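Q: starting from these lines, generate the structure:
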Amino acid sequence: MRTPGLPGDSRYDDPALGLGIPEPERTPQVESWTRAAGPDGAGGDGYGGMIARLRGFLDHVAAARLDPGTVAALSDDLGAWCERLADAAVAEHEQVFGHRDDMPGRGQTMAPALRVHEANRFSVRGTVRFGRYFLGGNGAVHGGAVPLLFDEVLGRLSGSGGRTRARTAYLHTDYRSITPIGAELDVHGWFVSEEGRKRVLRAEIRHGGILCAEAEGLFIVLNPGQP
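A: All right, here's what the predicted structure looks like:
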């Protein structure tokens, strides 16, 4: 079996590699992994659709070789939107980006959105696709994006089920094989142990039967008043 994204695979030279990935739909969730949401998975306010377009935009920018005129026009448009959004800036505790637990990926684009299929206080299973924006080279996900996903998954699981919030103390990642762009990947995270303020969790990413990467993280429960 050929690994997608490597020489010999029919998609190796595909200029659309990792493009057109749909926004993960809302699926039934358990515990506090997500809250109940509206039909679009975003409380019915359209925010999820906007984030989906933003993810798609970043994928297409990453894939494009732009002529000078397009670069200038896009730069002007982005500048105008920066000025418009500046008037809507709020304090961190009022921020929406990355705070939408009713949406896959919490309504952010820093990491790819995990579609959760099974979850409880001690384990989570789901699927994820890395878009072209996360390309490192030769069809492989950038090495820095893999631990970013692991931290997102394990950090959320560490604080699920009504637990006190914790922060990452360390995150060790082992790369076992290529993590392909554009492919549906299986993600599994689980608790290993919990003692005092220390929570140890592990996670893995698989493409079919191939282990792409695995990680172990230590999370420390915050003391009262700690940010």
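Q: okay, CA-based contacts and neighbour counts for the rest of this
A: OK.
Q: SS state for residue 71?
A: Following DSSP: H, G, I helix; E, B strand; the rest coil, the label given to residue 71 is helix.
Q: enumerate every residue touching it.
A: For residue 71, no residue meets the contact criterion (CA atoms under 8 Å, 6 or more residues apart in numbering).
Q: show me where the chain has its helices.
A: Remark: helices assigned in the chain by DSSP state H are 47-63, 68-86, 145-158.
Q: tell me the most buried of the ones you listed?
A: Comparing the helices of the chain by mean neighbour count (mean count of other CA atoms under 10 Å), helix 145-158 comes out on top with a mean of 22.
Q: what packs against that helix?
A: On a contact count with 3 or more CA pairs under 8 Å, 6 or more residues apart in numbering; DSSP states H and E, helix 145-158 meets strand 166-175, strand 185-195, strand 198-207, strand 210-221.
Q: centre of the chain to it, how far?
A: Centroid separation for helix 145-158 versus its chain: 8 Å, with CA atoms, centre = their mean, to the nearest Å.
Q: quick one on the thing from earlier: kindly reformat the helices of the chain as JSON lines containing distance to residue 101.
A: Below are those laid out as JSON lines (distance: least, CA to CA, whole Å):
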{"stretch": "helix 47-63", "distance to residue 101": "11"}
{"stretch": "helix 68-86", "distance to residue 101": "22"}
{"stretch": "helix 145-158", "distance to residue 101": "10"}
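Q: point out the one among the helices and strands packed on helix 145-158 that comes closest to residue 131.
A: Of all these, strand 185-195 sits nearest to residue 131, with 11.8 Å by CA to CA.
Q: please give the structure of this sequence too, so both can be compared:
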Amino acid sequence: MSDTPHGGFPRFTPAHPPADFGRLVEALRTIQDLAVSTDLPEEQLAAAADQAEKLAAAMAPYVVPEGASPAGRSLELPGRGSLLLMPWTIEKYGPDGVQSTGVFRRYHLGGNAAAHGGTLPLLFDDLFGLIQHGYGRPRSRTAFLHIDYRAVTPLDQQLRVSGHVTKVEGRKTFIEAVLTDLDGKVLAECNSLMVSLLPGQP
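A: Sure thing, here's the model as predicted:
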């Protein structure tokens, strides 16, 4: 059984993959963007599908357990090398808060050149995990996450998200964060409750 600070989570260590891993992740992100923004003729569509299937087949023999892949553990890469996470770059990390910058890409489109509203909770939730970790709190799960959408969140424009711990009560960590453009215009505000895990709790 794991110790209390990690509940039932295994301990994951940072990964330092070769540069080609970063190239692969960025290429796959671009493919995601193109997959939702192109209308390929039938011949090119078949060729693209063939290439995608060949790549999947080439990678499949190397599947490893959770925590062994560099995805999500590559701290130097945008989004820590995870295709799930927003490809943002951490600029500040510590007990007084976390700040990162990045863009919502075409893949994140909700409509009318704006980011899908459901992508913002993902951005904030990942940020809150980093914030509580930087604050020195034990491994936690999100109990609630409340977002106030203040303005349309644009695609392909550098934005900034920052947040910090506001209060700690036993196993509870309360966090607030804000998403702005680089001129300081508030696009969304969020607050959350993170609850630390009990020993062995998943």
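Q: TM-score for this pair?
A: Once superposed, the chains reach a TM-score of 0.86 (TM-score structural alignment, normalised by the length of structure 2), with 189 aligned residues with a CA RMSD of 1.9 Å.
Q: enumerate every residue touching the spatially most central residue of structure 2.
A: Compute the mean C-alpha point of structure 2, and by CA atoms, centre = their mean the closest residue is residue 85, 2.6 Å away. By CA under 8 Å, 6+ apart, the contact list for residue 85 of structure 2 reads 79, 122-123, 126.
Q: picking up where we left off before, who wins for proximity to residue 73 of structure 1 among the helices and strands packed on helix 145-158 of structure 1?
A: strand 185-195 (35.9 Å).
Q: can you redo the helices and strands packed on helix 145-158 of structure 1 as a markdown table with distance to residue 118 of structure 1 and mean neighbour count?
A: A markdown table is the format used below for those (distance: least, CA to CA, whole Å; neighbours: other CA atoms under 10 Å):
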| stretch | distance to residue 118 of structure 1 | mean neighbour count |
| --- | --- | --- |
| strand 166-175 | 22 | 16 |
| strand 185-195 | 9 | 18 |
| strand 198-207 | 14 | 21 |
| strand 210-221 | 19 | 21 |
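Q: picking that back up, what is the most widely separated pair among the contacts of residue 85 of structure 2?
A: Maximum pairwise distance in the contacts of residue 85 of structure 2, criterion CA to CA, is 11.5 Å, between 79 and 122.
Q: who touches both of these two?
A: 85-86.
Q: on that earlier part again, now the residue nearest to the centre of structure 2: how far from residue 55 of structure 2?
A: 22 Å (CA to CA, to the nearest Å).
Q: one more: residue 13 of structure 2?
A: 27 Å.
Q: again with residue 129 of structure 2
A: According to CA to CA, residue 129 of structure 2 stands 32 Å off from residue 55 of structure 2.
Q: residue in structure 1 matching residue 38 of structure 2?
A: When structure 1 is aligned by TM-score structural alignment, residue 38 of structure 2 is paired with residue 64.
Q: run a quick neighbour tally on its match.
A: The tally of other residues near residue 64 of structure 1 (other CA atoms under 10 Å) stands at 10.
Q: with residue 163 of structure 1 instead?
A: For residue 163 of structure 1, the neighbour count with other CA under 10 Å is 12.
Q: residue 165 of structure 1 too?
A: Neighbours of residue 165 of structure 1 using other CA under 10 Å come to 17.
Q: same question, residue 13 of structure 2
A: Neighbourhood size, residue 13 of structure 2 [other CA under 10 Å]: 11.
Q: just residue 153 of structure 2 next, same as before
A: Residue 153 of structure 2 has 25 nearby residues by other CA under 10 Å.
Q: so who does the aligned partner of residue 141 of structure 2 in structure 1 touch?
A: In structure 1, residue 141 of structure 2 lines up with residue 167, judged by TM-score structural alignment. Residues counted as contacts of residue 167 of structure 1 (CA under 8 Å, 6+ apart) are 155, 219-222.
Q: just the closest of the residues you listed to residue 140 of structure 1, please.
A: residue 155 (24.3 Å).
Q: can you tell me how far the aligned residue in structure 2 for the closest one is from residue 166 of structure 2?
A: Using TM-score structural alignment, the equivalent of residue 155 of structure 1 in structure 2 is residue 129. Residue 129 of structure 2 sits 14 Å away from residue 166 of structure 2, going by CA to CA.
Q: about what we covered before: any idea which of the helices of structure 1 gets closest to residue 139 of structure 1?
A: Nearest to residue 139 of structure 1 among the helices of structure 1 is helix 47-63; the distance by CA to CA comes to 11.9 Å.
Q: counting by contacts, list what the closest one packs against.
A: Using 3+ CA pairs under 8 Å, 6+ apart, helix 47-63 of structure 1 sits against no helix or strand.
Q: how far is it from where the chain is centred?
A: Counting by CA atoms, centre = their mean, helix 47-63 of structure 1 is centred 13 Å from the centre of its parent chain.
Q: do the same with stretch 154-167 of structure 2
A: Taking CA atoms, centre = their mean, one finds stretch 154-167 of structure 2 lying 12 Å from the centre of the chain it belongs to.
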